[in-house]
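Asks: coords please:
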Amino acid sequence: MGTTTPRTLREFADTLVRLGIATREQAAAGLAGHAELDIDLDEAYADPDELTSLLEDCGIGFQTPEKALGDLESGYEDLLLEAAACSGGTVVVDDVELVRDEDGEEHLHFRRNGRSIWHRTQHLSETTRYMDWYAVFDAIGDLVPGNDDPRAFYQLDEDSYDAWWLLLTPDQAQGLRDFGLSMPVELGNRVHDGLPAAEPETAAWYLEDDRLHADEESRRRLDAWLAPMEAALRRWRTDHLPDDFPFDHSPDSLTALERLVLDRFDGPAALEAAGADDFLEGAVRYFGETAVRNWPCRWTYRHSEDDSSVFANAPLISSNAPSGFSGGFSPDHVLRTLVAERVPHGLRARAAEAGEAVDDYRNVLRARTRGR
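Replies: Take a look at the predicted model:
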């Protein structure tokens, strides 16, 4: 509950108008719809979540239902279309489909302004009609307009089931918080409009798409990491590797790299004591380059002011597949985990997952083709 100050439906309607979220006509329609149900518009509610049903009669926002009203695919489609409509036409959704591959894995597909987007889904069963809430939240975030539009999607109610959502500016969201709504979830933009000019599904397409979505600092840091790659690896080989190290970027050479790392660092404390260690940086470079040369993946970089994620502010490896198929990893984090847990034979398996993600994507595309 966002506040203990009781609020009325009439006050909520006035607030929606004052903040520019609803027109006077929409607010009046909402109040009239509730009045027809003999609901007292001036009854004060201690829980402001009791007021958000007004949005339905106002004709604004959308609701995340606890269950799909029909089949699951239709449930996802209805939800995505309603969310996209909040943009006023700048975000258009089509081609919504729930695809099941030959292994029984399910993925939600839709297009946002012509761009295909995929999310892995898990369902208890088709008959229960419960949607995958992780996929729902991710998909809603994909529909935030972005570009020069400052709005984000906000969940108004405390409970996500049957919650109401609005597309709001930061000032509008703060106004509703001041009114008393908890606004527990905010989903900002992460999909940019426009498509790469390169041929779809090629390595060049994914590289171009990365730059389309990356901010200036991420692009700068990635370029700074890649530019000296060959020279840095030669120097690492000369300064740190034994003569018998198989420096051929083969998958088998990752086993030799594991032994070197484990011999050099007997635990996390030794790794921390080494500080900005040239050996570790070289190992990160060799591990990542070996992945890129043997599996369909690429280097990426994600700059962030928040250092809490292992995927922020470090060179990453991403699969040449939509992000919904995962497969990406942080070479630095994988090597640090190796030192901490001291379980060998993990580097090759982790790199191979990048290729497995692409295989999963191709399986889903084949299943989609067969279903048409």
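
Asks: When you work out contacts or count neighbours from here on, use the C-alpha atoms and nothing else.
Replies: OK.

Asks: what about the strands in the stretch 201-350 of the chain?
Replies: 297-301, 315-319 (DSSP state E, counting those that start in this stretch).

Asks: and the last one with strand 297-301, angle?
Replies: Regarding strand 315-319 and strand 297-301, their directions subtend 140 degrees when assessed with axes from the mean of the first three to the mean of the last three Cα atoms, to 10 degrees.

Asks: circling back to that earlier point, need the strands of the stretch 201-350 of the chain in JSON lines with mean neighbour count and distance to residue 368, can you?
Replies: Formatted as JSON lines, the strands of the stretch 201-350 of the chain follow (neighbours: other Cα atoms under 10 Å; distance: least, Cα to Cα, whole Å):
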{"stretch": "strand 297-301", "mean neighbour count": "24", "distance to residue 368": "23"}
{"stretch": "strand 315-319", "mean neighbour count": "25", "distance to residue 368": "21"}
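
Asks: Which one, of those, ends up nearest to residue 227?
Replies: strand 297-301 (11.9 Å; Cα to Cα).

Asks: Make TSV from the strands of the stretch 201-350 of the chain and add distance to residue 336 to it.
Replies: Below are these laid out as TSV (distance: least, Cα to Cα, whole Å):
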stretch	distance to residue 336
strand 297-301	18
strand 315-319	14
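
Asks: Which stretches in the protein count as helices?
Replies: Remark: helices assigned in the chain by DSSP state H are 9-18, 24-36, 54-58, 72-85, 133-142, 170-179, 203-213, 216-226, 229-240, 253-264, 268-274, 278-294, 331-341, 347-370.

Asks: and of these, who's closest to residue 188?
Replies: helix 133-142 (6.0 Å).

Asks: quick check: angle from the closest one to helix 72-85?
Replies: Going by the same axes, to 10 degrees, helix 133-142 makes 30 degrees with helix 72-85.

Asks: and this one, so I can compare the two:
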Amino acid sequence: MARRTVRELTGRLVGLGMVAEDKAAEMLARIGKWNSLDEELAEDDLFGWLPEFGIAISVHGEDVDYVEYYYRYLLEDEVAACTGGAVVVTDLVLVRDEDDEDDDDEFLHFLHNGEPVWWSVEHQSDDYADQVAVAQQIGDLNPGGDDPRIFFQLQREKVEACQDDVYVLASPEQARALRDEFDLDFHGLDAVWPRRGAAPTAEPGTVEWHMQEDRRYMTEPAKEFLDRWLSDMDGALDEWRAGFLPEHFPFDFSLDSLDVLGQLVLDRFPDRSAVREAAEDPFVVGAVRYLGETLIRNGPNHWACQDLVGTADDWMPMIRPNTPDAFQLAMIPLDELGHAAADRDPGILGEAAEGLRESADRYAKALRLLDSIRQGGPELSEVDA
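Replies: This is a model prediction of the structure:
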């Protein structure tokens, strides 16, 4: 491992293609006026210098005065500078209902290279940024396309309150080199992260548009899994109906029919683990299909795939509402079947539709709030809240 000095670090950043030689010379001259270039760097010093080289952003952990202005600075100025203009964030707005004390939903809305993005955030005080929200949604700021760089969060050896979070923009290969040579630990470095794909071409707001948007962030194997799952949905359901359903089953994709399906699940399985163990059983597979199709036909929802960065054992069909991720309460049909068996309550399957509907309602309300904020116009109560 190389010594963690400013000089050694600078030379390696140049060698990895992360910093241009002229920028490196400028930084060495500036740092050398006040600091030794050959002294071993403590972790805090190392974390502090990386943003100065223009290859990282730092999310402040202490008082930022007012979060909306801080987010604008961080996303509109710092991200653009760090990515060299590959990512341009504009029109950032903090969206929340100031008049509804019972509604604690907060969102950031901004444009990423002209495309709308929503982030879910939470603030106990307007003086502090939501570092957890940034960590969970930082992937929306990756350049994407053919650019292999990703914002990797540095992991500290000792975590203390009010520390800044530092995100280095690097390709996985560059990040691994920094880890191996300078003992820098990055969250999720060995995961298989999909690159942000091309924007959807379907009509905005349609089911196809939302499915295309999901695929932008899925690994190729997960896309293939979802395509196989959807390839003959009607035929698979007809076969399941003929092989497993009693004649009285109301095969009409109504929410009432889910109570009957729930009772069939309870008759077959005593608890949650029994359902999970039978995940590949033809009855369970068909029940997952029917539950999912019923939820889709009774709400603005669509099929998706739980894709835990390429972990094949965890791929599962899921239902997502036709909303941005910030509003989603995604539902995995297999888990709902297990929930019904565990609680011995067949009505649980129908209740899943309510949670998905609430996601759509929250999104619709946020859109109205955003429009009201931008227009500087009527209060929410005047725009059909």
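
Asks: Output the helices of structure 1 as a markdown table; include the columns distance to residue 106 of structure 1 and mean neighbour count.
Replies: What follows is those, written out as a markdown table (distance: least, Cα to Cα, whole Å; neighbours: other Cα atoms under 10 Å):
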| stretch | distance to residue 106 of structure 1 | mean neighbour count |
| --- | --- | --- |
| helix 9-18 | 39 | 19 |
| helix 24-36 | 38 | 17 |
| helix 54-58 | 31 | 20 |
| helix 72-85 | 11 | 20 |
| helix 133-142 | 11 | 18 |
| helix 170-179 | 34 | 16 |
| helix 203-213 | 23 | 17 |
| helix 216-226 | 32 | 16 |
| helix 229-240 | 39 | 14 |
| helix 253-264 | 33 | 17 |
| helix 268-274 | 39 | 13 |
| helix 278-294 | 27 | 21 |
| helix 331-341 | 28 | 19 |
| helix 347-370 | 8 | 18 |
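
Asks: on that earlier part again, between the strands of the stretch 201-350 of structure 1, which one is nearest to residue 99 of structure 1?
Replies: Residue 99 of structure 1 sits nearest to strand 315-319 of all these, at 20.4 Å, using Cα to Cα.

Asks: tell me what that closest one is packed against?
Replies: For strand 315-319 of structure 1, the packing partners by 3 or more Cα pairs under 8 Å, 6 or more residues apart in numbering; DSSP states H and E come out as helix 278-294, strand 297-301, helix 331-341, helix 347-370.

Asks: Have a look at how far, on average, the first one is from structure 2.
Replies: What that stands for is helix 278-294 of structure 1. By mean Cα distance after the TM-score superposition for structure 1, the fitted helix 278-294 of structure 1 averages 0.9 Å away from its aligned residues in structure 2.

Asks: Ok, the shortest one next?
Replies: After superposition onto structure 2, strand 297-301 of structure 1 sits on average 1.4 Å from its aligned residues (mean Cα distance after the TM-score superposition for structure 1).

Asks: re the thing from before, tell me which of the helices and strands packed on strand 315-319 of structure 1 sits nearest to residue 31 of structure 1.
Replies: helix 347-370 (45.3 Å).

Asks: in structure 2, what residues pair with that closest one?
Replies: Alignment of helix 347-370 of structure 1 against structure 2: residues 349-372, by TM-score structural alignment.

Asks: Would you mind giving the helices of structure 1 as CSV with distance to residue 313 of structure 1 added?
Replies: Formatted as CSV, the helices of structure 1 follow (distance: least, Cα to Cα, whole Å):
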stretch, distance to residue 313 of structure 1
helix 9-18, 39
helix 24-36, 45
helix 54-58, 40
helix 72-85, 32
helix 133-142, 22
helix 170-179, 26
helix 203-213, 15
helix 216-226, 8
helix 229-240, 18
helix 253-264, 22
helix 268-274, 18
helix 278-294, 14
helix 331-341, 11
helix 347-370, 20
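
Asks: which stretch among these comes nearest residue 247 of structure 1?
Replies: helix 253-264 (6.9 Å).

Asks: State the span of structure 2 onto which the closest one is aligned.
Replies: So helix 253-264 of structure 1 is aligned with residues 257-268, judged by TM-score structural alignment.

Asks: picking up where we left off before, so which of the helices of structure 1 gets nearest residue 321 of structure 1?
Replies: Among the helices of structure 1, helix 347-370 comes nearest to residue 321 of structure 1, with 5.4 Å by Cα to Cα.

Asks: which helices and strands sit right next to the closest one?
Replies: strand 93-100, helix 253-264, helix 278-294, strand 315-319.

Asks: Of all these, which one is nearest residue 109 of structure 1?
Replies: Among these, strand 93-100 comes nearest to residue 109 of structure 1, with 5.2 Å by Cα to Cα.

Asks: which residues are in contact with the closest one?
Replies: 72-73, 76-77, 80-81, 84, 106-113, 364, 367-368 (Cα atoms under 8 Å, 6 or more residues apart in numbering).

Asks: what's the mean deviation for that strand versus structure 2?
Replies: So strand 93-100 of structure 1 averages 0.9 Å relative to structure 2 (mean Cα distance after the TM-score superposition for structure 1).

Asks: now that strand and helix 347-370, what's the angle there?
Replies: 110 degrees.

Asks: In structure 2, what range does strand 93-100 of structure 1 match?
Replies: Under the criterion TM-score structural alignment, strand 93-100 of structure 1 matches residues 89-96.

Asks: The residue nearest to the spatial centre of structure 2: what's it in contact with?
Replies: Residue closest to the average C-alpha location in structure 2 (Cα atoms, centre = their mean): residue 137, at 5.1 Å. Neighbour list for residue 137 of structure 2: residue 119 [criterion: Cα under 8 Å, 6+ apart].

Asks: show me what contacts the alignment partner in structure 2 of residue 240 of structure 1?
Replies: Taking TM-score structural alignment, residue 240 of structure 1 has residue 244 as its aligned residue in structure 2. Going by Cα under 8 Å, 6+ apart, residue 244 of structure 2 touches residue 283.

Asks: The same query, at a cut-off of 10 Å, please.
Replies: 264, 282, 283, 284, 286, 287 (Cα atoms under 10 Å, 6 or more residues apart in numbering).

Asks: can you list contacts of the match of helix 253-264 of structure 1?
Replies: 244-246, 248-252, 269, 271, 274-275, 283-284, 287, 290-291, 294-295, 336-338, 340-351.

Asks: Go again with 7 Å.
Replies: 249, 250, 340, 341, 344, 346, 347, 349, 350 (Cα atoms under 7 Å, 6 or more residues apart in numbering).

Asks: ditto for stretch 168-187 of structure 2
Replies: Contacts of stretch 168-187 of structure 2 (Cα under 7 Å, 6+ apart): 1-2, 4, 16, 55-57, 148-155, 189.
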